[in-house]
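Asks: Build me a structure from this.
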Amino acid sequence: MTTIAIPPFKNEPFIDFTQPQSAKAMEEAIAKAKADLGREYPLHIGPEKRFTDDKIVSVNPGDLDMVVGYVSKADRELAEEAMQAALAAFESWKKVPAAERAQYLLRAAKLMRERKLEFSAVMVLEAGKNYAEADVETAEAIDFLEFYAREMIRLDSINETMPLVQLAGETNRLRYIPLGVGIIIPPWNFPNAICVGMTAAAIVAGNTVLLKPASTTPVMAHKFVELMEEVGLPAGVLNFVPGSGAEIGDYLTSHPKTRFISFTGSKDVGLHISELAAKTAEGQIWIKRLVAEMGGKDGIVVDETADLDAAAQAIVTSAFGFQGQKCSAGSRAIIVESVYDAAVEKIIRLTNKLQIGLPERNFPIGPVIDKSSYEKIMGYIEIGKTEGKLLTGGGKAGGNGYYIQPTVFADVDAKARIMKEEIFGPVLAICKAKDYREAIAVYNDTEYGLTGSFFSQDDERIAEALETMHCGNLYINRKCTGAMVGAHPFGGFNMSGTDSKAGGYDYLLLFTQAKATSVRK
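Replies: Okay, the predicted model is just below:
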């Protein structure tokens, strides 16, 4: 593969779907995606594609009569085959020059850019995303491919860019070498961007992987696997093994040959993986590395100097974008009492403008992902009715899917469950504070620490918030969702995970180990 000059990184632009031609193009892409409905998808184990009788049935959460696809399901025996394929492939893949590994990602980015609407259309049907949410995610997937390709080349040239001290008579070098075989466990809520980012980072660093996608969005993950096959990625570098977390997820996490686990998902599952990974299996000769992003209970703090219109819009967008199904979603608003009533009024007015319906018709609010999530969220809404004042929403919405009304509770106590626990749905809790310092204290009173926002026009208060609000990604006078690759390295504190900073300049280090060499002649 020929090395080419790579231009500086630049974020992929978003599509404006208010333009009729763009909306029409997306409609055509969705129609094309529907032509593949009900297709069967295989496992990928080394060079083999394996169909199994046991399958994951992927259903459109906005139209429960629509089967998106039937995805073959791995058991432990097949997972072991995939592990052996990855181990064999690692022996040659680790020797491929970094610049050559990066070229696979750049070629994949080019193809995904050319087929951007095609990838987004699958998410509209399988994940319930509207046009903009799907497009932004596909753009982020392209960004991850482009960014990590450049990062690997930079790390490979570390001796030239950050030379070690050279002692007399010695040649001292530092190289970043791959770890081995890793397990990639991405989430359903960003089935393209996070799946691509987690996988691409691991393989460009020289590792081989087993990709176990979320069971609600496996078709989207398979589309990425097909793309990497198309760009010529060697067989066995990326193995596709959908299956039960309790069966193959635990098995692979505990496997003695697993070198690292890259996980994005819930706190409970992340802690379970951490516990399994910490145990030394027979024959294991390393400490397994865990890269985990585990959710949040994110919030937006508003003081009395803030632009209330901007704050209200940010609160509503952060709370209800993709139905609140983001680890960065702003499910709490903490507002200083002197502007509380005015801010709440603006929040309710904006929330009531949101329309609910089929994502393929580009409604702002679509379904939540599945029955389990629907029931959990509805349960929290009932809890909220006992903990705060219901101002809007509070029930299910019409449609043949898992639709829930955007729901706002006001006058919620800082210690209430809906202020403390991650709901992962379209539910916003609003709390009153006497001043900005109390509001920040309420914001910090959580076991999580992923994203947050502070709205103020006072420079001294902003400086204080920058120091005292405890989270991995803090934004001033903007929404707390929408991290951009390269601009907002993403990852959180406390129970939000290992603060692994996806899309940042140290992320690839998590998938490598540094080897220092000294040669004396």
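Asks: CA atoms for contacts and neighbours, from now on please.
Replies: Will do.
Asks: is it fair to say Gln457 lies in a helix?
Replies: No: assigned with DSSP: H, G, I helix; E, B strand; the rest coil, Gln457 falls outside any helix and is coil.
Asks: number of nearby residues for it?
Replies: Applying other CA atoms under 10 Å, we find 15 residues neighbouring Gln457.
Asks: isn't it right up against Thr305?
Replies: Yes: in terms of CA atoms under 8 Å, Gln457 counts as a neighbour of Thr305; the distance is 5.5 Å.
Asks: Report all helices and strands that the longest helix that the chain contains contacts.
Replies: The single longest helix within the chain, with elements called by DSSP state H, is helix 131-156. Other elements packing on helix 131-156 under the criterion 3 or more CA pairs under 8 Å, 6 or more residues apart in numbering; DSSP states H and E are helix 98-114, helix 116-126, strand 170-178, helix 193-204.
Asks: Of all the ones you listed, which one is nearest Ile383?
Replies: Among the helices and strands packed on helix 131-156, helix 116-126 comes nearest to Ile383, with 29.5 Å by CA to CA.
Asks: what helices or strands is the closest one leaning on?
Replies: helix 20-34, helix 131-156, helix 218-230.
Asks: and the helix or strand just after the second one, what does it pack onto?
Replies: Okay, so that is helix 131-156. Next helix or strand after helix 131-156 toward the C-terminus (DSSP states H and E): helix 158-161. Under the contact definition 3+ CA pairs under 8 Å, 6+ apart, helix 158-161 sits against strand 170-178.
Asks: I'd like the structure of this one too, to check against the first:
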Amino acid sequence: MDTERQHSTSNNVTELVNRARKAQLIYEQYTQEQVDEVVTALGWSIMNPENNKTLAMMSVADTGLGNVEDKIIKNHRKTLGLLRDLQGVKTVGVVSENIEKGIVKIARPVGAVGAIVPSTNPAATPANKTINALKCRNAMILAPSPKGASSCAKLVEFMHAELERIGAPKDLVQHLPFPINKADTQQLMKEVDLVVATGSQNNMRDAYASGTPAFGVGAGNVVSIVDETADLDSAAQKIVASKAFDNATSCSSENQLVIVDAVYDQMIEALAKQHAIMLSDSERDKVCEKLWQNGYLNQAVIAKKANEIAQMCELDSPNQENAKVLCVAATGIGKDHPLSGEKLSPVLTVYRASDFNDAKNITNHILDFQGKGHSISIHSNNDERILDLGLNMPACRIIVNQAHCFATGGSFDNGMPFSLSMGCGTWGNNNMSDNMNYKYYLNTTRIVRTIPVNQPSLDSVFGDYWKAHNISPLAAK
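Replies: Okay, the predicted model is just below:
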């Protein structure tokens, strides 16, 4: 980039940030009731059925990823769930007081937030991040992917209309100018007060390296285990519904299915009833060859419906016209076996395990290759095995007997926060293991007062240890 253009880029971003800071200073004086009205207005900007349909159609047309019907459901459901989570939550002024400890907590905004958002969800993800940020009296500047830029811009247009309706500053929500480029995104990350990043691992590394406090998320590559105690028909229905939803664009879609040998054949039959067809080895090889080009996922194939992929690969499987998921049997794991990784398509790799312990070993190997920290799905009625996964597997979420992509990011029948950004802990090189929610957009000030002295005696702390190891209390004096 020449010096003149680089200077222009820097000025454009700086202007956005300055406008955001000016608007945020006004917004910081809002009461909780005013803030909650802003949150409701932003929620309506995407949930208004006319707006939602427009955004869903633009998202698919612009990115070529997913399908309109499921985008509409996702935009509605994810936003409604978030609004439910935020109802009654205090983010202005004193939010808690612990008289016993003498501590008062006060919620404070972080300032101007920069959000990196992916092409897979160019409306739902920025809406979620923006609503969370503004619930905490921050301003938001969105950095969309180039493919999702126009969808993101339309969302901001809808948000501006609602902010204007209630008399709130429009510059509380902005997006980078067109054309979207890496230099602007990197400059934004340097100038804001907080970066929240979702998308490629390159985005995560750039966010962490920006010098600005940042939250990022890890790669998905969900493994689903089915053991001999599972309700197979229910498991098959949930797995197919999850894997087929929005053509598997979600990082929470099942990518690998590990079935214990005792119920392998029955589970394959149950999947077939749900229109998940098992391909032959030769057909599997055709899919693999088509899905990857020069070591990268083929943009012309990913996030297409299963029957469309079958046609692209010129498969001969019966019932492929009605297929919702293409299942491929595999044993290999690692970089030489790309089917063991994330596929962003309704292609499900199936592994056969001798027993539950073998299923765990296979899952561990898969996550060592890709997806460590994100989540594991299990279909089982054995509580000991479920707890075993939680105690021993490198995953921040163990999703039990649920459709994984609906459950991981919050569902109306589980207690997870509604989010489209899943932290993967240190296993996934992240600094959080939670579903990213409003708490990550807050600073907290603590007023600390004195309380009655609460100093323990040495004997109360070390007494048992001294006795167990024959240490004289006199040694502590």
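Asks: one step back: out of the helices and strands packed on helix 131-156 of the first structure, flag the one nearest Gly398 of the first structure.
Replies: helix 116-126 (17.9 Å).
Asks: Could you tell me the angle between the closest one and helix 20-34?
Replies: 60 degrees (axes from the mean of the first three to the mean of the last three CA atoms, to 10 degrees).
Asks: Which residues does helix 116-126 of the first structure contact?
Replies: Outside helix 116-126 of the first structure, the residues within contact range by CA atoms under 8 Å, 6 or more residues apart in numbering are 25-26, 29-30, 32-33, 58-62, 68, 112, 129-131, 134-135, 137-139, 191-192, 216-217, 219-220, 223, 359-360.
Asks: Kindly report the same for stretch 180-193 of the second structure.
Replies: 6, 9-10, 13-14, 17, 110-114, 116, 143-146, 149, 176, 195, 206-207, 210-213.
Asks: from the contacts of helix 116-126 of the first structure, which would you call buried?
Replies: 26, 29-30, 33, 58-62, 68, 112, 129-131, 134-135, 137-139, 191-192, 216-217, 219-220, 223, 359-360 (16 or more other CA atoms under 10 Å).
Asks: Report the set of residues contacting both of Gln457 and Thr305 of the first structure.
Replies: Counting by CA under 8 Å, 6+ apart, Gln457 of the first structure and Thr305 have no shared contacts at all.
Asks: Look at the closest residue to Ala149 of the first structure other than its chain neighbours and say how many residues are nearby.
Replies: Closest residue in space to Ala149 of the first structure, ignoring its immediate chain neighbours: Ala102 at 4.4 Å, by CA to CA, 6 or more residues apart in numbering. Ala102 of the first structure has 26 neighbours, counted by other CA under 10 Å.
Asks: Please tell me how far Ala102 of the first structure sits from Ala201 of the first structure.
Replies: 10 Å (CA to CA, to the nearest Å).
Asks: Under the alignment, what does Thr120 of the second structure map to in the first structure?
Replies: Under the alignment defined by TM-score structural alignment, Thr120 of the second structure corresponds to Asn189 in the first structure.
Asks: quick check, that match in a strand?
Replies: No: counting by three-state DSSP, one finds Asn189 of the first structure to be coil, located in no strand.
Asks: how deep is it tucked in, by neighbour count?
Replies: 24.
Asks: need the contact list for it.
Replies: Contacts of Asn189 of the first structure by CA under 8 Å, 6+ apart are 127, 325-326.
Asks: do Phe90 of the first structure as well
Replies: Counting by CA under 8 Å, 6+ apart, Phe90 of the first structure has contacts 180-181, 206-208, 236-237.
Asks: Hmm, Gly102 of the second structure is touching Ser96, no?
Replies: No: the criterion here is CA under 8 Å, and Gly102 of the second structure misses it with Ser96 at 11.0 Å.
Asks: quick one: what's aligned to Thr249 of the second structure in the first structure?
Replies: Thr249 of the second structure maps onto Gln325 in the first structure, by TM-score structural alignment.
Asks: re earlier: got any residues that touch both of Ala102 and Ala201 of the first structure?
Replies: Tyr148.
Asks: Determine the longest helix present in the second structure.
Replies: Assigned via DSSP H, the second structure shows its longest helix as helix 3-27.
Asks: What residues of that one count as buried?
Replies: Residues 9-10, 12-14, 16-17, 19-21, 23-25, 27 are the ones in helix 3-27 of the second structure that count as buried (16+ other CA under 10 Å).
Asks: Reformat those as CSV; add distance to Thr91 of the second structure.
Replies: As requested, the buried residues of helix 3-27 of the second structure are arranged in CSV below (distance: CA to CA, whole Å):
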residue, distance to Thr91 of the second structure
Thr9, 34
Ser10, 33
Asn12, 31
Val13, 28
Thr14, 28
Leu16, 25
Val17, 23
Arg19, 23
Ala20, 20
Arg21, 19
Ala23, 18
Gln24, 15
Leu25, 16
Tyr27, 13
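Asks: out of those, what pair is the most spread apart?
Replies: Thr9 and Tyr27 (27.1 Å).
Asks: ok, back up a step: quick one: the match of Thr120 of the second structure and Gly324 of the first structure, what's the gap?
Replies: For Asn189 of the first structure relative to Gly324 of the first structure (CA to CA), the value is 10 Å.
Asks: And for Gly394 of the first structure?
Replies: Taking CA to CA, one finds Gly394 of the first structure at 14 Å from Gly324 of the first structure.
Asks: Check Lys279 of the first structure too.
Replies: 35 Å.
Asks: do Gln103 of the first structure as well
Replies: 36 Å.
Asks: again with Glu467 of the first structure
Replies: Counting by CA to CA - Glu467 of the first structure and Gly324 of the first structure are separated by 27 Å.
Asks: In terms of neighbours, single out the busier of these two.
Replies: Taking other CA under 10 Å, Glu467 of the first structure and Gly324 do not tie; Gly324 has more neighbours (24 against 10).
Asks: give me every residue that touches the more buried one.
Replies: Counted by CA under 8 Å, 6+ apart, Gly324 of the first structure has contacts 318, 330-331, 424-427.
Asks: try 6 Å this time
Replies: Neighbouring residues of Gly324 of the first structure by CA atoms under 6 Å, 6 or more residues apart in numbering: 424-426.
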